[in-house]
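A.B. asks: Next come a sequence and a model predicted from it.
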Amino acid sequence: MTFRQLTLLCFAALLLSPCNSFGQETAEKRSGNMDELWGDRVTKLRAENAERGQLFDEGNYAMFIHWGLYSQLGNKVDEKTYYGIGEWIMNKRMADIPIARYKKLAGTFNPVKFDANEIARIAKDAGMKYIVITAKHHDGFAMYHSKACDFNIVDSTPWNKDPMKELAKACRDAGLGFGFYYSHNQDWTFPGGGGGPGVDEEGNRATFDDYFEKKCLPQVREITTEYGPIEIVWFDTPGKMPKHYVEKLVEVVHENQPHAMVSGRAGHGLGDYQTLGDMEVPRENIEGMWESVDTTNDSWAYAWYDQYWKSPREILKRLLACVGRGGTYMLNIGPRGDGTVPERAVKTLEMSGEWIRRYPQVVYAADASPWEHALPWGDVTRRGNTLYLCVFEWPMSGKLYLPNLKNEIESVELLNAPQSEPVTSTRQGNAVVLTLPPRAPEKLVSVVELKLVGEPDVDPTWAIDPSIETELLVEFADVNNAKKEEKRWMEKFGEWKGIVHAHDWKADSKASWTIDVLEAGEYNVDLTYAGEGRLVWKVAIEGGEAIQNQQNSSHNYQTFPIGWINFPEAGRYTMGVNCIEGEVETASLKAIHFTPAY
């Protein structure tokens, strides 16, 4: 029995207990103090009560912190701003700061405003269940009192404090888990480290083994023995690091911290779970234990210019997408050099955290959506036979479509809504249709609780929503005589973007989707693509109407209109897309969009 199944069984027992009065509570009263009612009864998520991996598996939401010597620079060196991720500022791809000069920065690093209790409060108010912070990043500077190397925050700075001691205690006091990020391969300042100098201070040749034995392995022993219980050791960028080194590090972590998890970026498949690419939120369900790592703006470490903050709505959208795909979301903050957290980051985390406190059951110990992907109006998480429909786009028609849901409905409730506005359900062909009130009860995301008779039984085939735009990504298409693969690029250095696209087109190439049309009628068709020059695209219903149009191209995946197409009746169709004229070989297709024409 998994942690999650055990938790659900215990929760069910609580509900059946004679002394339980949840059944007599009104919806309004239940929502009035959700933190008290749901807190520990949803799942035992306080760190001291958690089993190995439980905070990761059931908490589903965590705080990442990138804070180091680089933070005081904030991406500005010699009055020049370098745009990109701040923790790489020393590297030759950014400011290319010589080692000796970079080490002198430690003499001015004095984060007197660092407040471990405040950071723990921010994480807790945000709804996060543990914190992972940089013990040592690629620059080699240890943010704790390391005995293995004097290039650390206690021995090299005027502050002369170990913030990790304070933060570990603050997390324990707040009931949060605590863990360390450790760059095990790259070390740009220690002889023999990945990307570091090839000779020591005496001019002797240094090897990776020198770095590993003198610094890396001793430091991993330090962070796993001197800071109390640790939930995660988050290794990063293994590169071509030989397997036996990684095996030794994982062995040390598990020996010293039997309850700790090792991140998937340890390398060689030796982590305890999978870590996706930076800023990557998956579009379809992923099996097993995994996490997505993201950041509140564009840079992981503090960058003075970076004010592009994710809104509370965007944070919730990405969090629920990760939970809905079956994973965990770890969201980063980058404190300033003085130790304070940017106020706008705090505000957006607090606002999204207020929503989570009202709907903890939607996030914690929740499982993946049975649709296996987002729906046009939002996303879905699950606890047993109960689905939580997280509605981001409130339908103007008043109808919310649940395609290919085969179960009978036991009950349906719009949470935090007046009882005078009940939700009703009907069946329309293969879809369940919920009739909603005209206005959404929540500004950010409204939640419909749908209790099913039996385990969810859903056909995950994509369906065209009759009232909201439906985007079908190439990721879900069958592509013939062209290449379908992931494409990732940086907008700024280290700011990753990514799509799955169909490219290397030829005159007879095709992308096709199997779809269910819930209501017959006219639909406007758009395509999102990149390429060169004017391209002619053809969109066709197999055995039915075909349309085509010429539009210009873009380099950054703009959306262009193609025209209207008619589905004569509800049912299952195959849609095909071809690029038929122009510089066809340059075409890169991301998605097709359907919007009801009227």
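C.D. replies: Now that the structure is in, tell me what you want to look at.
A.B. asks: from here on, contacts and neighbour counts on C-alpha atoms
C.D. replies: Fine.
A.B. asks: which residues sit in contact with the closest residue to residue 140 other than its chain neighbours?
C.D. replies: Using C-alpha to C-alpha, 6 or more residues apart in numbering and skipping the chain neighbours, the partner closest in space to residue 140 is residue 187 (4.9 Å). With contact taken as C-alpha atoms under 8 Å, 6 or more residues apart in numbering, residue 187 is in contact with 137, 138, 139, 140, 193, 194, 195, 196.
A.B. asks: Grab the nearest non-local neighbour of residue 111.
C.D. replies: Once its chain neighbours are removed from consideration, residue 111 has its nearest residue in residue 338; the separation is 3.8 Å (C-alpha to C-alpha, 6+ apart).
A.B. asks: do residue 225 as well
C.D. replies: Computed as C-alpha to C-alpha, 6+ apart, the closest residue to residue 225 that is not its neighbour in sequence is residue 256, at 6.3 Å.
A.B. asks: another structure for you, compare them:
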Amino acid sequence: MPMQPWFREAKLGVFLHYGVYAVDGVPESWAFYHGDVPHERYMSQLGRFTASAYDPGEWAAVFARAGARYAVLTARHHDGVALWDTGQGDLSVVARSPAGRDLVAPYTEALRERGLKVGLYYSHSDWNHPDYATAVHPQPHDEEMRTNPYASARPGQEDPEAWARFLAYRDAQVGELVTRFRPDLLWFDGEWERSEEQWGLSALAELILAGNPDTVLNARMLSHGDYATPEQGVPVVAPEGPWELCLTVNDSWGFQHHDHRHKSVRQLVRHLAETIGMGGNLLLAVGPREDGTIPAEQAARLEGLGEWVAKHAAAVYGTVAGLPAGHHYGPSTLSADRRTLYLMCFDAPRETVSLRGLRTPVKRVRVMGSGTALEHRVVGGLGGVPGVLWIDAPQAEDVDAYATVLAVELDGEPELYRGTGRD
């Protein structure tokens, strides 16, 4: 299936790790997997998970103000606790928590009312399912995965029938998500614990696409994925094809009481600019409290980012990757018609902004937000080596607090010189 155009054009999404782990503020699922929290204590959070202030309409309003075009909610993490009324056992917040209701349906409805695309996260692995630790990856990538009792069978204790039952359970749950909620995107995880053949991903992809052929799948569907998902750091070299950087607002995916290391709005603007400048999307993660409220510090950062995005929307949405490194000291994007370059300047420009190796004549340069026109000129150049385009720096009143964007209107598509200069 060809990639859905909305994904490449969206540029910004919000990632929500919401589940019982927010009660005690422990790492989602990993807390008991690594033995940091006893399993019994971890699962006791189910009895204290209320979602008492859960208002997905308010979530969607915040996401829209942030400039996000989609969101992804953890419908079921590695701990196996479903946020919807699954027919596959009773390990859900509907059946076993004071929340007592489906949390996925109102989320999908709220996003669609705002015109946002609906993403649902689902982990292939389930460290609570009795049939899960009945197989072993043929080439486990680390010793812990091979020996952890939640992840793998003990040597000689593999049980193919039990594993088949687990896959039937997994397929049934994914089928519920597809038929009930028709997500625009399914964000899988946990794929590292089995091989593609063991997971039966061909059959799973067929099941999903039969229910909704327009579903976007991430790379954790392995060869059936549509786009790459690097985490927690802008790649130095962009992945091939569509991709999305998954980045936390603080240091944690889910809510953790002690984590106050929130990135500033300026840092988030930089992450977004660098990501879209390389042709990717930013999926920015926040962790709601167990009652369903997004911490004020995180909501404020989403909205601060949204103010910058709204001011520079043409440089964000529907653009493609800009100039390769070396032409401009900062990221850039290129309009869909390939006639406008958007140069992003994180620091206040002094005297001039330079653009090197551009052969295409420039018609006009203006400051986004204010529309102020800037004088510009080409200096130097010899033979086939173009001169440097020097753009006068904007005045202080035109400089953005987070990143100033200059729209460079071209007389044709950009033609770049990539050589080493005349000998």
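C.D. replies: Arrived safely, thanks for sending. The structure displayed is predicted, hence computed values, not measured ones.
A.B. asks: returning to what we had before: which position in structure 2 pairs with the residue nearest to residue 140 of structure 1?
C.D. replies: Taking TM-score structural alignment for the superposition, residue 187 of structure 1 sits opposite residue 126 in structure 2.
A.B. asks: just to revisit the earlier point, kindly provide the distance from the residue nearest to residue 140 of structure 1 to residue 194 of structure 1.
C.D. replies: From residue 187 of structure 1 over to residue 194 of structure 1 the distance is 5 Å, taken as C-alpha to C-alpha, to the nearest Å.
A.B. asks: same deal with residue 387 of structure 1?
C.D. replies: For residue 387 of structure 1, the distance to residue 194 of structure 1 under the criterion C-alpha to C-alpha works out to 47 Å.
A.B. asks: before we move on, back to that, overlap between the contacts of residue 187 of structure 1 and structure 2?
C.D. replies: Using both residues aligned by TM-score structural alignment, their matches' C-alpha atoms under 8 Å, structure 2 keeps these contacts from the contacts of residue 187 of structure 1: 137, 138, 139, 140, 193.
A.B. asks: would a markdown table of the residues you listed with distance to residue 499 of structure 1, secondary structure and neighbour count be doable?
C.D. replies: Listed next are those as a markdown table, based on distance: C-alpha to C-alpha, whole Å; DSSP: H, G, I helix; E, B strand; the rest coil; neighbours: other C-alpha atoms under 10 Å:
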| residue | distance to residue 499 of structure 1 | secondary structure | neighbour count |
| --- | --- | --- | --- |
| 137 | 28 | coil | 27 |
| 138 | 28 | coil | 25 |
| 139 | 30 | coil | 25 |
| 140 | 33 | coil | 26 |
| 193 | 33 | coil | 25 |
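A.B. asks: Could you pull up the contacting residues of residue 308 of structure 1?
C.D. replies: In this structure, residue 308 of structure 1 makes contact with 297, 298, judged by C-alpha under 8 Å, 6+ apart.
A.B. asks: same question, the one 3 residues further on
C.D. replies: Listed by C-alpha under 8 Å, 6+ apart, the contact set of residue 311 of structure 1 reads residue 348.
A.B. asks: So what's the residue count around residue 370 of structure 2?
C.D. replies: The tally of other residues near residue 370 of structure 2 (other C-alpha atoms under 10 Å) stands at 12.
A.B. asks: swap in the one 4 residues further on?
C.D. replies: Per other C-alpha under 10 Å, the neighbour tally for residue 374 of structure 2 reads 17.
A.B. asks: Which residue in structure 1 aligns with it?
C.D. replies: Aligned counterpart of residue 374 of structure 2 in structure 1: residue 422 (TM-score structural alignment).
A.B. asks: Make sure that match is actually in contact with residue 414.
C.D. replies: Yes: contact status for residue 422 of structure 1 versus residue 414: in contact at 7.2 Å, counting by C-alpha atoms under 8 Å.
A.B. asks: Now the common contact residues for the two.
C.D. replies: Going by C-alpha under 8 Å, 6+ apart, no residue sits against residue 422 of structure 1 while also sitting against residue 414.
A.B. asks: what kind of secondary structure is residue 110 of structure 1 in?
C.D. replies: The local conformation at residue 110 of structure 1, judged by DSSP: H, G, I helix; E, B strand; the rest coil, is coil.
A.B. asks: what's near enough to touch it?
C.D. replies: Applying C-alpha under 8 Å, 6+ apart, we find residue 110 of structure 1 in contact with 157, 158, 159, 337, 338.
A.B. asks: 10 Å instead, please
C.D. replies: 69, 72, 153, 157, 158, 159, 160, 161, 337, 338, 339 (C-alpha atoms under 10 Å, 6 or more residues apart in numbering).
A.B. asks: For PyMOL, what selects the buried ones among those residues?
C.D. replies: Selecting only the buried entries of the contacts of residue 110 of structure 1 in PyMOL, with 16 or more other C-alpha atoms under 10 Å as the criterion:
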select buried, resi 69+72+153+157+159+160+161+337+339
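A.B. asks: could you redo the contacts of residue 110 of structure 1 as a markdown table and give each row secondary structure and distance to residue 311 of structure 1?
C.D. replies: Written out in a markdown table, the entries for the contacts of residue 110 of structure 1 read as follows (DSSP: H, G, I helix; E, B strand; the rest coil; distance: C-alpha to C-alpha, whole Å):
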| residue | secondary structure | distance to residue 311 of structure 1 |
| --- | --- | --- |
| 69 | helix | 28 |
| 72 | helix | 25 |
| 153 | coil | 33 |
| 157 | coil | 35 |
| 158 | coil | 37 |
| 159 | coil | 34 |
| 160 | coil | 36 |
| 161 | coil | 34 |
| 337 | coil | 24 |
| 338 | coil | 25 |
| 339 | coil | 23 |
